[in-house]
Structure formats: C-alpha cells, structure tokens
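Q: predicted coordinates and the sequence they were generated for:
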Amino acid sequence: MPELPEVEALSAFLAERLVGREIARVEPVAISALKTYDPPVGALEGRTVGAVGRRGKFLDFEAGGLHLVVHLARAGWLRWRDTLPGEPAKPGPRNPLALRVRLVGEGGFDLTEAGTKKGLAVYVVRDPVEVPGVARLGPDPLDPGFGVAEFAALLRGERRQLKGVLRDQSVVAGVGNAYSDEVLHVARMSPYKLASSLTEEETARLYEALGGTLREAVERSRGLAAGELKAEKKVGMRVHGRTGLPCPVCGDTVREVSFADSSLQYCPTCQTGGKPLADRRLSRLLK
C-alpha cells in the first residue's frame, strides 16, 4: 500500500505534469471505485488543474473549485501516460483499469487496481473534508507545527500497542504497515509496547524516529517517476518485508508475526531485548 512518502513523491511528480492543464475527459471503468455521485465525475471536464497535493495517504487534485480525491488502498496505483489510446477506456486481464483521466492536448493518467479485493476509492467533492477518511485524519507527522509535545499529547492515555497507534490515521496521518515497522525499528521499540507506557525519553525517541524515517524516505523518492516508486520503497526498507534476512544494524535475523490479513517484521536484538514475539493469533508477547 502506498504510504506517506510514496504519495508525497507521487503528488510532486503529478503536480509538475498536471498543474495548468485542462481535463478533457474522465472515464470511469470500475464503477465500484466511485464513492460519490454529486458532483458527477464529468463535472471535472473542462476544468484546469490548479494544484495536486497529499492529505495523509490520499491524493488531492484541485480543478476549478472541485477536488478529485483518490485513495489507492492496498493494490491501487496511478500510471502516468504521455500518450493515451484514442479509444474509450476498457478493463482487461492485463490492465485492471478503474478510471482514466485525459488531458486536453495529450497525455493523462490511469488509476488501476490489481487483485480481487477492491479498495481503491475515488471521490469528487467541493471540499476534501467531505471525504470521511480525510475528515478523520490526525496531524501530518511532517507538518512543521507537529512537535514532540503534540505527539506526546496524542499518546497520553493511549492503551493500545505502538504498532496499532502508528497505523491509526486519526492519530497521525500517512503511516501504514510498512513504515510503522520501520519507525519502530529505528526507535528500538517493540511493536507490542503500550503507547501509554512510554517515558519522556522514549516518546522523544519515537518522535524523532517517526519524522526522520519519513523524511528520509521522501528524499529517496523525490524526483522519481511514478513507475519507480514501488521499487524504491521496497529497496529502502530495513526490516519490513525482510523476514529471514539479517538486520542491517545488528545482523540478527529479522522475524515476522502474522495476522489474519497482514504481518509485521522486527529485529529481536534491536527491539525486544533478544526475545521473539509470539504470534498474536496464539498468545501474547513473551516476557
């Protein structure tokens, strides 16, 4: 799933190519991806793109007072096309197309989604806060006004484990499964540690790991084409997706805990005092 760094880089890539361009046609293919009907997607046609930005893990295209807001979900992606076929957009077995946006002149982009479990969401709204997922977003961890005091206030009284808290978009916006693993590894903390149990020093350490990890990933992705962002994300990971490989910090073997529809990766030496975490489907953390 694209998270804050990839969506940030993607929005910058698209802003260079879209701002000032007029939308010629919007062609919805997978109707299930459309989550709004008023205004209709056709209302974007003839409007000029004024800005492309990011809200958490959402892409926000502003065009003539309307907003096309996109959440790529787990298997969605945006593919920039310098040249688009002349015929109307159609889905196909090798091209799981959900929506196509054509620009006046030439070019545009496709929204695609692989797999059978569909989560890609497209909204056309007058104000982005009309999108429920945007309305509930917590502060952006890269916002200059988001300091350690604000972060500590969010964690105070929070009885959930750090892994779940970092992934909760209403706590901080933009962090998902992959970067929560990375942040916790940098902070040298167990994903099962209760947020409310953090000391002042640990809170500051987690805050620095959060901002530092995300900023580093954004810098790695800056300037890359849309098609290169997924590969860059994978290459830059320290523990996420690296089960069985050596930790780049201490050399211990990266371990995994599996859940019903996801998994987490961590380093026992760096994060849990050398003790392996039990699979939460069977038991709790071994102490």
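A: In hand now; what should we look at? Keep in mind that what you see is a predicted model, and the values were worked out from it rather than measured.
Q: from now on I want contacts and neighbour counts done on CA atoms only, so please keep to that.
A: OK.
Q: wait, residue 58 touches residue 73, no?
A: No: using C-alpha atoms under 8 Å, residue 58 is not in contact with residue 73, being 9.2 Å away.
Q: please enumerate the strands of this structure.
A: Assigned by DSSP state E, the strands in the chain fall at 23-28, 49-55, 58-63, 66-71, 76-81, 97-103, 108-113, 121-125, 255-258, 263-266.
Q: what's the neighbour count on residue 28?
A: When neighbours are defined as other C-alpha atoms under 10 Å, residue 28 has 22 of them.
Q: which residue, other than its chain neighbours, is closest to it?
A: Nearest in space to residue 28, with sequence neighbours left out and distances taken as C-alpha to C-alpha, 6 or more residues apart in numbering, is residue 99 at 4.4 Å.
Q: the one you found: neighbour count?
A: 23.
Q: kindly report the same for the one 3 residues further on.
A: The tally of other residues near residue 102 (other C-alpha under 10 Å) stands at 21.
Q: what sits against it?
A: Applying C-alpha atoms under 8 Å, 6 or more residues apart in numbering to residue 102 gives the contacts 23, 24, 25, 26, 84, 108, 109.
Q: run through the residues that contact the last one.
A: Counting by C-alpha under 8 Å, 6+ apart, residue 109 touches 78, 79, 80, 81, 100, 101, 102.
Q: distance check, it against residue 99.
A: Counting by C-alpha to C-alpha, to the nearest Å, the separation of residue 109 from residue 99 is 9 Å.
Q: what sits closest to residue 59 if chain neighbours are left out?
A: Distances taken as C-alpha to C-alpha, 6+ apart put residue 70 closest to residue 59, at 5.1 Å, once the chain neighbours are dropped.
Q: what distance do you get for the one you found to residue 55?
A: 10 Å.
Q: higher neighbour count, these two?
A: The neighbour comparison of residue 70 against residue 55 (other C-alpha under 10 Å) goes to residue 70, with 25 against 22.
Q: got another, please set it beside the one above:
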Amino acid sequence: MPELPEVEALRDFLGEHLTGRVVVRVLPLAVSVLKTYDPPPGALEGGTAGPVTRHGKFLALRIGELYLVTHLARAGWLHWRDAMPDRPPKPGGKSPLALRVVLDDGSGFDLTEAGTQKRLAVYVVHDPEEVPGIARLGPDPLAAGFDRDAFAALLRGERRQIKGVLRDQSVIAGIGNAYSDEVLHVARLSPFKLASALEEEAVTRLHEAVQDTLRDAVERSRGLAAGRLKAEKKTGMRVHGRAGEPCPVCGDTIREVSFADSALQYCPTCQTGGKPLADRRLSRLLK
C-alpha cells in the first residue's frame, strides 16, 4: 500500500507533469472505483490541471473548479504514460485498469488495481474535505505544528497498542502498516506496547522516529518516476517485509506476527527485550 512518502512523491511527480495541461478525457473503466456520481467524471473534461495536494494517503488533483481525489488503497497504483494509446481501453474483463485520464498533449495516467478486493477509490468533488476519509484525518506528521508536545497529546489516554495507534488515520494521517513497523524499530519499541503506558523519554524517541523515518523515505523517493516508487519503498525497509532476515542493527532474526489480513515485522533484540511476540495464527497451526 502506498503510504505518506510514496504519495508525497506522486504529488510532486504529478504536479510537475500535470500543471497547466488540459484534461481531454476521463474514462472510468471499473464501476467499483467511483465513490461519487455528482459531479460526473466527465465534468472534469476541458478543465486545466492545477495544484496537486496530499491529504494523508489521499491525492487531490485540482482540475478546473473541481477535484479528482483518489486513495490507492492496498493494491492500487498510478501509472504515468507520456503517450496514451490511440484506442480506448475496453471496460470490464480481467484488466486491472480502473480509470484513465488523458491530457491535451497525449500524455496521461492510468489508475489500476490488482487482486479481487476492490478498494481503490476515486471521488469527483468541489472540495477535498467533502471526501469522508479526508474529513476524518488526524494531523499530518510532517506538518510544521506536529511537534513533540502535539504528538504526546495524541497518545495521552490511548489504551490501544502503539502499532494500531500509529496506523489510525484519524489520529495521525499517512502512516500505514509498513512505516509503522519501521518507526517502531527505529524507536526501539514493541508494537504491542500500550500507547498510554509510554514513558516521557519513549514518547520523545517515538516522535523523533516518526519524523526521521518519514522524512528519510520522502527524500529517497523525491524525483523518482511513478513506476520506480514501489521498488524504492521495498529496498528502503529495515524490518518490514523482511521476516527471517538479520536485523540491520543487531543481527538478530527479524520475526513476524500474522493477522487476518496483514502482518507486522519486528526485531526481538531491538524492540522486545529478546522475547518473541505471540503469533496467534502460528500457535493455532501448531496445535
């Protein structure tokens, strides 16, 4: 799933390639992708593309007086094309293509989604705040006002595990499963630690880890073409997606805890005092 750093890089890329261009075609090719119907996607045609903004993991493209807002979800992606095919794509079938936008110079982009779980979302709105997911967002962790005290206030009274708090978009916008693993590894904290139980020094350490991890990832992604962002995200990970590999800090084996539709990775030595966390799925398999 694209998270804050990748979406920020897409924002930069699209801002550079879209601004000033006129949208000539908007072709929805998967019924599931459209979450709004008034205004219709065709209302974007003829509009000049303006600023591109990021709201957590949402992208908002100003086109004329409207906005095309998208959330790429787990398996969605944006593919830029310098020259779009002359023949329009056929809707339906097994194609991952969900929506196509064509510009006046023949370039444009496709939104695609792999797999059977269709969660890619596209909205056409007058204001990004009309999108429910954007209206619910918590503060952006890279915003100027997101200092240590503001972060501590968000954690105060939170009786959930810190991993879940970091991923909750209504608490902090933009951090998902992958970067929460990375942040917690940098902060040397167990993902199962209760947020409200963190000591002052741990809160400071975690805030610094959030800032440093996300800023480093944004810098690594800056200037990359859209098609290279997935690979950059994967190669930059220290623990996420690396179960069974040695920890780059201490050399211990990175372990995994599996859930119904996701998994987390962590280093026992760096994060949990050398103790493996309970993996209920594995425990059931061993019975």
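A: Structure's in. What do you need? Bear in mind that the values here come from a model prediction, so they are computed numbers and not experimental data.
Q: residue 126 of the second structure maps to what in the first structure?
A: Taking TM-score structural alignment, residue 126 of the second structure has residue 126 as its aligned residue in the first structure.
Q: now that match: closest residue in space, sequence neighbours ignored.
A: residue 66 (4.8 Å).
Q: and residue 142 of the second structure, by the same measure?
A: Nearest residue to residue 142 of the second structure, sequence neighbours excluded (C-alpha to C-alpha, 6+ apart): residue 211, at 6.8 Å.
Q: report the contact partners of residue 49 of the first structure.
A: Contact analysis of residue 49 of the first structure by C-alpha under 8 Å, 6+ apart lists 18, 19, 20, 21, 22, 23, 61, 62, 63, 64.
Q: got a quick PyMOL command for the buried subset of those?
A: Of the contacts of residue 49 of the first structure, the buried ones go into a single PyMOL selection, burial set by 16 or more other C-alpha atoms under 10 Å:
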select buried, resi 18+19+21+22+23+61+62+63+64
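Q: before we move on, back to that, out of residue 58 and residue 73 of the first structure, which sits in the busier spot?
A: Between residue 58 of the first structure and residue 73, residue 58 has the larger neighbour count (other C-alpha under 10 Å), namely 27 against 17.
Q: any idea how far the more buried one is from residue 139 of the first structure?
A: 14 Å.
Q: what's the answer for residue 1 of the first structure, then?
A: Taken as C-alpha to C-alpha, the span from residue 1 of the first structure to residue 139 of the first structure is 20 Å.
Q: ok, the two, which is more surrounded?
A: Taking other C-alpha under 10 Å, residue 1 of the first structure and residue 139 do not tie; residue 139 has more neighbours (20 against 16).
Q: the helix ranked longest in the second structure: average distance to aligned residues in the first structure?
A: Among the segments of the second structure that qualify as a helix by DSSP state H, the longest is helix 200-221. Helix 200-221 of the second structure, aligned to the first structure and superposed, deviates on average by 0.4 Å (mean C-alpha distance after the TM-score superposition for the first structure).
Q: now that helix, how far from the chain's geometric center?
A: Between the centre of helix 200-221 of the second structure and the centre of its chain there are 16 Å (C-alpha atoms, centre = their mean, to the nearest Å).
Q: please apply the same query to stretch 55-73 of the first structure.
A: 13 Å.
Q: and it, which stretch of the second structure?
A: With TM-score structural alignment applied, stretch 55-73 of the first structure matches the range 55-73 in the second structure.
Q: what does the matching stretch rub up against?
A: Contact with stretch 55-73 of the second structure is made by 1-4, 7, 11, 23, 44, 46-54, 78, 119-128, 134, 137, 140, 169, 173-175, as judged by C-alpha under 8 Å, 6+ apart.
Q: selecting buried members of these in PyMOL, what would you type?
A: Of the contacts of stretch 55-73 of the second structure, the buried ones go into a single PyMOL selection, burial set by 16+ other C-alpha under 10 Å:
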select buried, resi 1+2+3+4+7+11+23+44+46+47+48+49+50+51+52+53+54+78+119+120+121+122+123+124+125+126+128+134+137+140+169+173+174+175
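Q: so what's residue 157 of the second structure up against?
A: Residue 157 of the second structure makes contact with 195, 196 under the criterion C-alpha under 8 Å, 6+ apart.
Q: and it, how close does it get to residue 197 of the second structure?
A: Distance, residue 157 of the second structure to residue 197 of the second structure, by C-alpha to C-alpha: 9 Å.
Q: again with residue 108 of the second structure
A: From residue 108 of the second structure to residue 197 of the second structure the distance is 49 Å (C-alpha to C-alpha).
Q: these two - which one has more neighbours?
A: residue 108 (24 against 17).
Q: so that one touches residue 99, yeah?
A: No: counting by C-alpha under 8 Å, residue 108 of the second structure sits too far from residue 99 to count as a contact (10.9 Å).
Q: any shared contact partners between the two?
A: Common neighbours of residue 108 of the second structure and residue 99 (C-alpha under 8 Å, 6+ apart) do not exist.
Q: quick one: the longest helix of the second structure aligns where in the first structure?
A: Going by TM-score structural alignment, helix 200-221 of the second structure sits over residues 200-221 in the first structure.
Q: what are the buried residues along that stretch?
A: The neighbour-count criterion (16+ other C-alpha under 10 Å) identifies 203-215, 217-218, 220-221 as the buried residues of stretch 200-221 of the first structure.
Q: enumerate every residue touching residue 274 of the second structure.
A: Residue 274 of the second structure makes contact with residue 268, according to C-alpha under 8 Å, 6+ apart.
Q: measure residue 274 of the first structure to residue 110 of the first structure for me?
A: 46 Å.
Q: sorry, that was for residue 153 of the first structure
A: Distance of residue 153 of the first structure to residue 110 of the first structure, given as C-alpha to C-alpha: 40 Å.
Q: between these two, who's got more neighbours?
A: Neighbours per residue, other C-alpha under 10 Å: of residue 153 of the first structure and residue 110, the larger number sits with residue 110, 23 against 10.
Q: now do the same contact list for the more buried one.
A: 78, 79, 80, 81, 97, 98, 99, 100, 101.
Q: which ones are touching the fifth one?
A: Applying C-alpha under 8 Å, 6+ apart to residue 97 of the first structure gives the contacts 29, 30, 89, 90, 91, 110, 111, 112, 113.
Q: now the first one
A: Neighbouring residues of residue 78 of the first structure by C-alpha under 8 Å, 6+ apart: 72, 109, 110, 111, 112, 226.
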